[in-house]
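Enquirer: Starting from these lines, generate the structure:
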Amino acid sequence: MSQSNRTSVQASRRGLMTAGAGLMAAALPIAAAAQSPAAATPAKAAKSTTGSGYVTVQDGAQIFYKDWGPKTAQPIVFHHGWPLSSDDWDAQMLFFLAQGYRVIAHDRRGHGRSSQTDTGNEMDTYAADVIALTDHLDLKNAIHVGHSTGGGEAIHYAARAKPGRVAKVVLVGAVPPIMLKTPANPGGLPREVFDGFRTALAANRAQFFQDVPAGPFYGFNRPGAKVSQGLIDNWWRQGMMGGAKAHYDCIAAFSETDFTPDLQTVDVPVLIMHGEDDQIVPIADSAHLAIKLVRKGTLKTYLGLPHGMASTHPDVINKDLLAFFRA
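Expert: Predicted coordinates:
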């Protein structure tokens, strides 16, 4: 085969690899009680001046992050859902960068470009990793925005953050207070639902990560829905970048973690945004309960919008985020 033909074939393969995408970033947190969380702290990680980098935490895991914009501007930190990556916030990162903010997003351990960890895939360690990141970048007066599982991570971190680190928190289609049905949470989803997630992931993760975004995640299974193949493909791409073991463990994290104490502890303004047609994290057992637990909360719901509304309707969501940030 000639050099030009080899180059053409390689280019075609790269195109195919980047074309498939979509994932079931359903977002949920795991209360992994089986292992004590690693107290993640920065370990000899050089600060990046190129817009992205890694921070190495105490157990050796490397957490990838993007850091765009003026370092003197107010930071916004975005926390992605399961099983996605920081790329899921592209529409928000670009918008708020243009508004003059410093925008930061990281790939949770086991997700995206971060280490494919086989341990520490639970909410306490996730929050410890965020502490390591915010220490590494010395972020102060930051606004933390979390979607789905990332909403659990954001509030779990905010309840443990050093004074002066957190200015506001936003929960978008987020899992708190707790997703799992328990005697104390009778409206939650039965354990069998999450066992089904685990079974599907273990059997054929690639297919599972196509079915979720093509169906309930973006509401593309609704009659008359305007389907975006690009969103489906991008979801799949992000999901398949991560580690199967970390994704499997995280199902417990997003479904079993009880964020009630975190919601009650955080003493900064909290905006709770939720689509009324969220098929992944039903609003009645999440946002409607969470707003009753926070000290300084505002609830904003969206008629007919799905779980992934920040991607399907970024113009609507970005406008409301900006108003909250500036208030």
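Enquirer: alpha carbons only for contacts and neighbour counts from here, please
Expert: Will do.
Enquirer: chain center to stretch 274-284, what's the gap?
Expert: 16 Å (Cα atoms, centre = their mean, to the nearest Å).
Enquirer: What ranges does the chain have for its helices?
Expert: 3-19, 90-98, 123-137, 149-158, 191-212, 229-241, 244-256, 260-265, 287-290, 309-312, 314-326 (DSSP state H).
Enquirer: and those as JSON lines, adding distance to Pro183?
Expert: Output for the helices of the chain, formatted as JSON lines (distance: least, Cα to Cα, whole Å):
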{"stretch": "helix 3-19", "distance to Pro183": "44"}
{"stretch": "helix 90-98", "distance to Pro183": "38"}
{"stretch": "helix 123-137", "distance to Pro183": "22"}
{"stretch": "helix 149-158", "distance to Pro183": "21"}
{"stretch": "helix 191-212", "distance to Pro183": "13"}
{"stretch": "helix 229-241", "distance to Pro183": "33"}
{"stretch": "helix 244-256", "distance to Pro183": "13"}
{"stretch": "helix 260-265", "distance to Pro183": "15"}
{"stretch": "helix 287-290", "distance to Pro183": "15"}
{"stretch": "helix 309-312", "distance to Pro183": "31"}
{"stretch": "helix 314-326", "distance to Pro183": "34"}
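Enquirer: which of these sits most buried?
Expert: Stretch with highest mean neighbour count among the helices of the chain: helix 149-158 (a mean of 30; mean count of other Cα atoms under 10 Å).
Enquirer: Now show me the structure for the sequence below, then we'll compare the two:
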Amino acid sequence: MPYLTTNDSVQLFYKDWGNVTGPPVFLSHGWPLNSDNWENQMFFLANQGYRAVAYDRRGHGRSDQPWFGNDVDTWAGDIAQIIEELDLKDTILIGHSTGGGDITRYVTNHGSERVKGMVLIDTITPYIIQTPETPNGVPISVFDSFRDAMLKDRSYFFQQVPSGPFFGYNRPGVKPSQGQIDSWWAQGMQAGFKATYDTTFSWETDFREEMKKIDFPVLVIHGDDDQVVPFKAGGAENLKYLKNATLKVYEGGPHGLPNVEIDGINNDILNFSKSLG
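Expert: Below you'll find the predicted structure:
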């Protein structure tokens, strides 16, 4: 299995699927998951001739679990090392939830020379905390309750999140997939406690000013029934700061779009890539 050793001696696991000479896509997962959560997108894109690369963020999945470095800047540096090590060029960056934050910070910290476009799916950008200036954001007390729940019983909390708001299984008429719930829980419990706890603070990051520096094409995808990152806090808000972005809305879509709208998301990414030439 491929691993990369970072500058601070952390072993990062990554997957490299498909045509090694094909157009590259780099996928960054949400919390508290790992690259396995992208398997449907990676399999689809690899079969379309793409080189699909995804990593397990430090502290998650099969990567090491260091005590320090569970923050957006460090993750951006980790991504930079992988992209440079594999010599990916004209890359399409794809991020879901927390993963949208670290690929954004990768661009603003390390440049866009290797980037062709970006896809943000239900991401924590541009700024999702509720303030007088951002009344549609998430109250900080919600994230405090997440942290309290993890300290009390992480395993139980990691059952409740996918059983309810993450996939929208708490909505009337929505049939839950026990397989999706079990997979989410297993990935979450494979991650380190410190990393999953620390990552919740990354959701308080304000990306608005740095997003103004991004001028390449960006596809923003958001479900309008996202109970984790509310549509009015994310979604079209990203377009206020990005110079060259389009929005795709999934009506009634939950936070876990890559898992519950597999065909739609796969084709959104493919069509976006083809539109870039």
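Enquirer: returning to that earlier point: among the helices of structure 1, which is nearest His274 of structure 1?
Expert: helix 287-290 (6.6 Å; Cα to Cα).
Enquirer: Where does that closest one end up in structure 2?
Expert: The aligned range for helix 287-290 of structure 1 in structure 2 is 235-238, by TM-score structural alignment.
Enquirer: Equivalent analysis for stretch 256-264 of structure 1, please.
Expert: By TM-score structural alignment, stretch 256-264 of structure 1 lines up with residues 204-212 in structure 2.
Enquirer: quick one: that stretch to chain centroid distance?
Expert: Centre to centre, stretch against its chain (Cα atoms, centre = their mean), the figure for stretch 204-212 of structure 2 is 16 Å.
Enquirer: That one: end-to-end distance?
Expert: 18 Å (Cα to Cα, to the nearest Å).
Enquirer: Check stretch 64-78 of structure 2 too.
Expert: 12 Å.
Enquirer: Equivalent analysis for stretch 52-72 of structure 1, please.
Expert: Distance across stretch 52-72 of structure 1, first residue to last, is 17 Å (Cα to Cα).
Enquirer: How far off centre is that stretch?
Expert: With Cα atoms, centre = their mean, you get 16 Å for stretch 52-72 of structure 1.
Enquirer: For Asp195 of structure 1, what is the corresponding residue in structure 2?
Expert: So Asp195 of structure 1 corresponds to Asp144, using TM-score structural alignment.
Enquirer: Same check on Gly60 of structure 1?
Expert: That one, Gly60 of structure 1, aligns with Ser9 by TM-score structural alignment.
Enquirer: What of Phe220 of structure 1?
Expert: So Phe220 of structure 1 corresponds to Tyr169, using TM-score structural alignment.
Enquirer: Look up how far Ala233 of structure 2 lies from its match.
Expert: For Tyr169 of structure 2 relative to Ala233 of structure 2 (Cα to Cα), the value is 21 Å.
Enquirer: Of these two, which one has the most company?
Expert: With neighbours defined as other Cα atoms under 10 Å, Tyr169 of structure 2 and Ala233 compare such that Ala233 has more, 22 against 18.
Enquirer: dump the residue contacts of the residue nearest to Asn244 of structure 2 when sequence neighbours are not counted.
Expert: Of all residues not flanking Asn244 of structure 2 in the chain, Pro217 sits nearest, at 5.1 Å (Cα to Cα, 6 or more residues apart in numbering). Neighbouring residues of Pro217 of structure 2 by Cα atoms under 8 Å, 6 or more residues apart in numbering: 116-118, 244-245.
Enquirer: quick one: which of these is most hemmed in?
Expert: Highest neighbour count within these, by other Cα under 10 Å: Met118, with 28 neighbours.
Enquirer: is it true that it touches His96?
Expert: No. Here Met118 of structure 2 does not reach His96: they are 11.1 Å apart, not a contact under Cα atoms under 8 Å.
Enquirer: Grab the nearest non-local neighbour of Thr200 of structure 2.
Expert: Phe143 (6.9 Å).
Enquirer: Tyr3 of structure 2 too?
Expert: Phe13 (4.6 Å).
Enquirer: State the distance from that neighbour to Met1 of structure 2.
Expert: With Cα to Cα as the criterion, Phe13 of structure 2 and Met1 of structure 2 are 8 Å apart.
Enquirer: the more surrounded of these two?
Expert: Counted by other Cα under 10 Å, Phe13 of structure 2 and Met1 do not tie: Phe13 has more neighbours, with 23 against 7.
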